[in-house]
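# Mind looking at a prediction? Sequence and model below.
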Amino acid sequence: MKLNVVERGPERTGTPSSAPPVVLLHGLFGRARNLGYFQRRLARDRRTLAVDLRNHGDSPHGQMDYTTMAFDLTETLAAHDALPATLVGHSMGGKAAMTLALTKPDAVHSLLVADIPPARTGHGSFGLGEEMLKISFPSYLNRTDADALLAEKIPSADVRNLMLQNIRLGDNPGWIIGLSDIVASMTNIEGWPYIPEGHSFYGPTLFLAGGNSPYIQPEHHRVMRRLFPNHRFEVIEEAGHWLHAEHPERFAQLLEAFVAG
């Protein structure tokens, strides 16, 4: 499946042609443009591609698992002549990036994974998706009324803002994303694919964690060392799972230093 891509840069002259492109991958219920701030910063010097993963943004819909999503990325980036690439993935996007690095290491130059381990994770997204499917849309909907509609099921304003981008407003409103496919695939999304023994990615890898996030636990570090032996681990203190949104400047500093290195 070829995915929707937003491409930018490099905007400055003299950028080395040998520098791998940087590919930005959003998390569950996100989309490429969520990472626009970081893409614009990186595009000053590097070719960048922000990708809508399947069922998200303007990409096609279908059943999801990480092996399939990694194949989507390979097909899409090959079509854009963007391999090998530096992959930057948050949450679900991080798992897709790790899967690609482990199954097709020649396609990945380096890897930054934001607040997700190579392991099964689950912190309430399944219930959120099911609640969203229960929403009955009126014949016309503006943003204010859409926010009020979501507030009945989502008390968090930050989460509502994330979900609002996935609603088609105006006449005949509804979900833009493949919500039914996402909910049907949630066990796979929260899971982690089988990686055969001996598969590791030896390229430069950075795991970033939010200091207040529950996702990366001490027991995950052993498998991180086994699968990604050339990795570093850093924590953005006072940040939760949405570390790039909560502390964008610190995240951008760490991202830019990693990409430059």
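Structure's in. What do you need? Numbering: from 1, shown residues only.

# can we go C-alpha only for contacts and neighbour counts from here?
Fine.

# elements contacting the strand or helix carrying Val88?
Using DSSP states H and E, the secondary-structure element containing Val88 is strand 85-90. Counting contacts by 3 or more C-alpha pairs under 8 Å, 6 or more residues apart in numbering; DSSP states H and E, the secondary-structure elements packed against strand 85-90 are strand 22-25, helix 92-103, strand 108-114.

# what sits up against the first one?
Counting by C-alpha atoms under 8 Å, 6 or more residues apart in numbering, the neighbours of strand 22-25 from elsewhere in the structure are 32, 35, 39, 46-53, 85-90, 93-94, 97, 259.

# structure B:
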Amino acid sequence: MALNTLAVGTAGPRIAFLHGLFGQGRNWNQIAKALAGPDGTEAQCLLIDLPDHGRSPWTEEFSFEAYADAVAATLREAAPGETWALVGHSLGGKTAMVVALQHPELVDHLVVVDIAPKDYGSLERFEGYIEEMRSLPLDEIETRADAEERFEEPHPGVKAFLLQNLRSDRSDGRPRWRWQANLDLFAADAARGHESRIAGWPTSVDALPPYEGPVLWIAGGESPYIDPDDSETMRRHFPLTRQLTIKGAGHWVHTDAPEIIVEALRRVLGRDDPD
């Protein structure tokens, strides 16, 4: 499966970014531009749309193992024989962990943002978003402003984040709106309740050797996604883990504290002094 990517920067160490559920690779664009530097030569960043998101192909059944294989194939195609610092947030963080476990030869540094290698129970907290998006009458939408007015999500930030998935294809001069996110797949997974694969953790990787490379585990200080008890499981799979908790940041850490994330990633890339 060929995944859609956006390259930022032309030289320097390689770093790839994986987004969370309902996201797209370009959610990391601000961070990538800062790392690449003003002339684009300080880092080579690759922003990846995961399967079922953005402009990447859809799947018929969710699987972290398959997501990880698709990411690995994308990294190999982008830079044959090279290794990457791999950064993943939430859903992308779990995918990045599975990439490191299944394809350790590709990953020289791993950065996991506000997620743990565990089963979170269900997609209950996302079911409302899925229903909101599926209930938007796409055939009646004329403009993006019309979509924003009709979309019922009350939180402005969440609304903007979800509506980034809405795209129009013009045919006969009339826009035809569609969701880039695979909402039917997500809804089917949410309907599995506590057997949700997206909320879960693939037990198949528990039999794999631990990833022996350096791992930076970033947590939002105001986020509920990482508990102290998760450290034991994390270090079982990733023994060289060090944790960074960012005070005041929620689950979308890279949005709440972009300057701190940029500085942390500069250190990962061996650029302690960006000047």
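Thanks, I have it. Worth saying up front: this structure is predicted, and the values here are computed from it rather than measured.

# ok so, going back, now do the strand holding Val88 of structure 1: everything it contacts.
With C-alpha under 8 Å, 6+ apart as the test, strand 85-90 of structure 1 has contacts from 20-27, 94-97, 107-116, 259.

# With structure 2 overlaid, report how far that strand is off on average.
Once the two structures are superposed, the average separation between strand 85-90 of structure 1 and the matching residues of structure 2 is 0.7 Å (mean C-alpha distance after the TM-score superposition for structure 1).

# Just the angle for that strand relative to helix 92-103, thanks.
Note on geometry: by axes from the mean of the first three to the mean of the last three C-alpha atoms, to 10 degrees, strand 85-90 of structure 1 and helix 92-103 are set 140 degrees apart in direction.

# For the stretch 51-200 of structure 2, just list every one of the helices.
Secondary structure of the stretch 51-200 of structure 2, counting by DSSP state H, counting those that start in this stretch: helices at 64-78, 91-102, 124-135, 144-150, 156-163, 183-190.

# buried set for the third one?
For helix 124-135 of structure 2, the buried set under the neighbour-count rule, 16 or more other C-alpha atoms under 10 Å, comprises 129-130, 133.

# Could you tell me how many residues sit around the aligned partner of Ala78 of structure 2 in structure 1?
Ala78 of structure 2 is assigned His80 in structure 1 as its aligned equivalent, the criterion being TM-score structural alignment. Neighbour count for His80 of structure 1, taken as other C-alpha atoms under 10 Å: 12.

# now His80 of structure 1: how far from Leu73 of structure 1?
In this structure, His80 of structure 1 lies at 11 Å from Leu73 of structure 1, with C-alpha to C-alpha, to the nearest Å as the measure.

# do Leu25 of structure 1 as well
Using C-alpha to C-alpha, we find Leu25 of structure 1 at a distance of 10 Å from Leu73 of structure 1.

# Of those two, give the one with the bigger neighbour count.
Looking at Leu25 of structure 1 and Leu73 with other C-alpha under 10 Å, you find the greater number of neighbours at Leu25, namely 29 against 24.

# where's that one relative to Leu164 of structure 1, distance?
As defined by C-alpha to C-alpha, Leu25 of structure 1 lies at a distance of 19 Å from Leu164 of structure 1.

# Then Trp192 of structure 1?
According to C-alpha to C-alpha, Trp192 of structure 1 stands 28 Å off from Leu164 of structure 1.

# Surely Thr121 of structure 1 is in contact with Asn188?
No - contact criterion C-alpha atoms under 8 Å: Thr121 of structure 1 and Asn188 do not qualify, at 10.1 Å.

# Map Pro248 of structure 1 onto structure 2.
Under the alignment (TM-score structural alignment), Pro248 of structure 1 pairs with Pro258 of structure 2.

# wait, what's in contact with its match?
Ile31.

# Nearest residue to Ala181 of structure 2 in space, ignoring adjacent ones along the chain?
Using C-alpha to C-alpha, 6 or more residues apart in numbering and skipping the chain neighbours, the partner closest in space to Ala181 of structure 2 is His53 (4.6 Å).

# residue range for the helix or strand harbouring His221 of structure 1 in structure 2?
His221 of structure 1 is part of helix 221-227 when elements are defined by DSSP H and E. Per the alignment by TM-score structural alignment, helix 221-227 of structure 1 matches residues 231-237 in structure 2.

# Now tell me what touches that stretch from outside.
Residues external to stretch 231-237 of structure 2 that are found in contact with it (C-alpha under 8 Å, 6+ apart): 101, 116-118, 206, 209-211, 241.

# Just the closest of those to Thr143 of structure 2, please.
The shortest approach to Thr143 of structure 2 among these belongs to Ala116, at 39.2 Å (C-alpha to C-alpha).

# Tell me how many other residues crowd the closest one.
As a burial measure, the neighbour count of Ala116 of structure 2 was computed by other C-alpha under 10 Å and equals 23.

# could you dump the buried residues of helix 124-135 of structure 2 to TSV with distance to Pro224 of structure 2?
Putting these into TSV (distance: C-alpha to C-alpha, whole Å) gives the following:
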residue	distance to Pro224 of structure 2
Tyr129	19
Ile130	21
Met133	25
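
# Met1 of structure 2: which of those is nearest?
Where the buried residues of helix 124-135 of structure 2 are concerned, and distances follow C-alpha to C-alpha, Met1 of structure 2 has its nearest neighbour in Ile130, at 24.9 Å.

# In contact with the nearest residue to Leu3 of structure 2 once chain neighbours are set aside, which residues?
In space, not counting the residues next to it along the chain, Leu3 of structure 2 is nearest to Ser56; the distance is 4.9 Å by C-alpha to C-alpha, 6+ apart. Contact partners of Ser56 of structure 2, counting by C-alpha under 8 Å, 6+ apart, are 2-4, 49-50.
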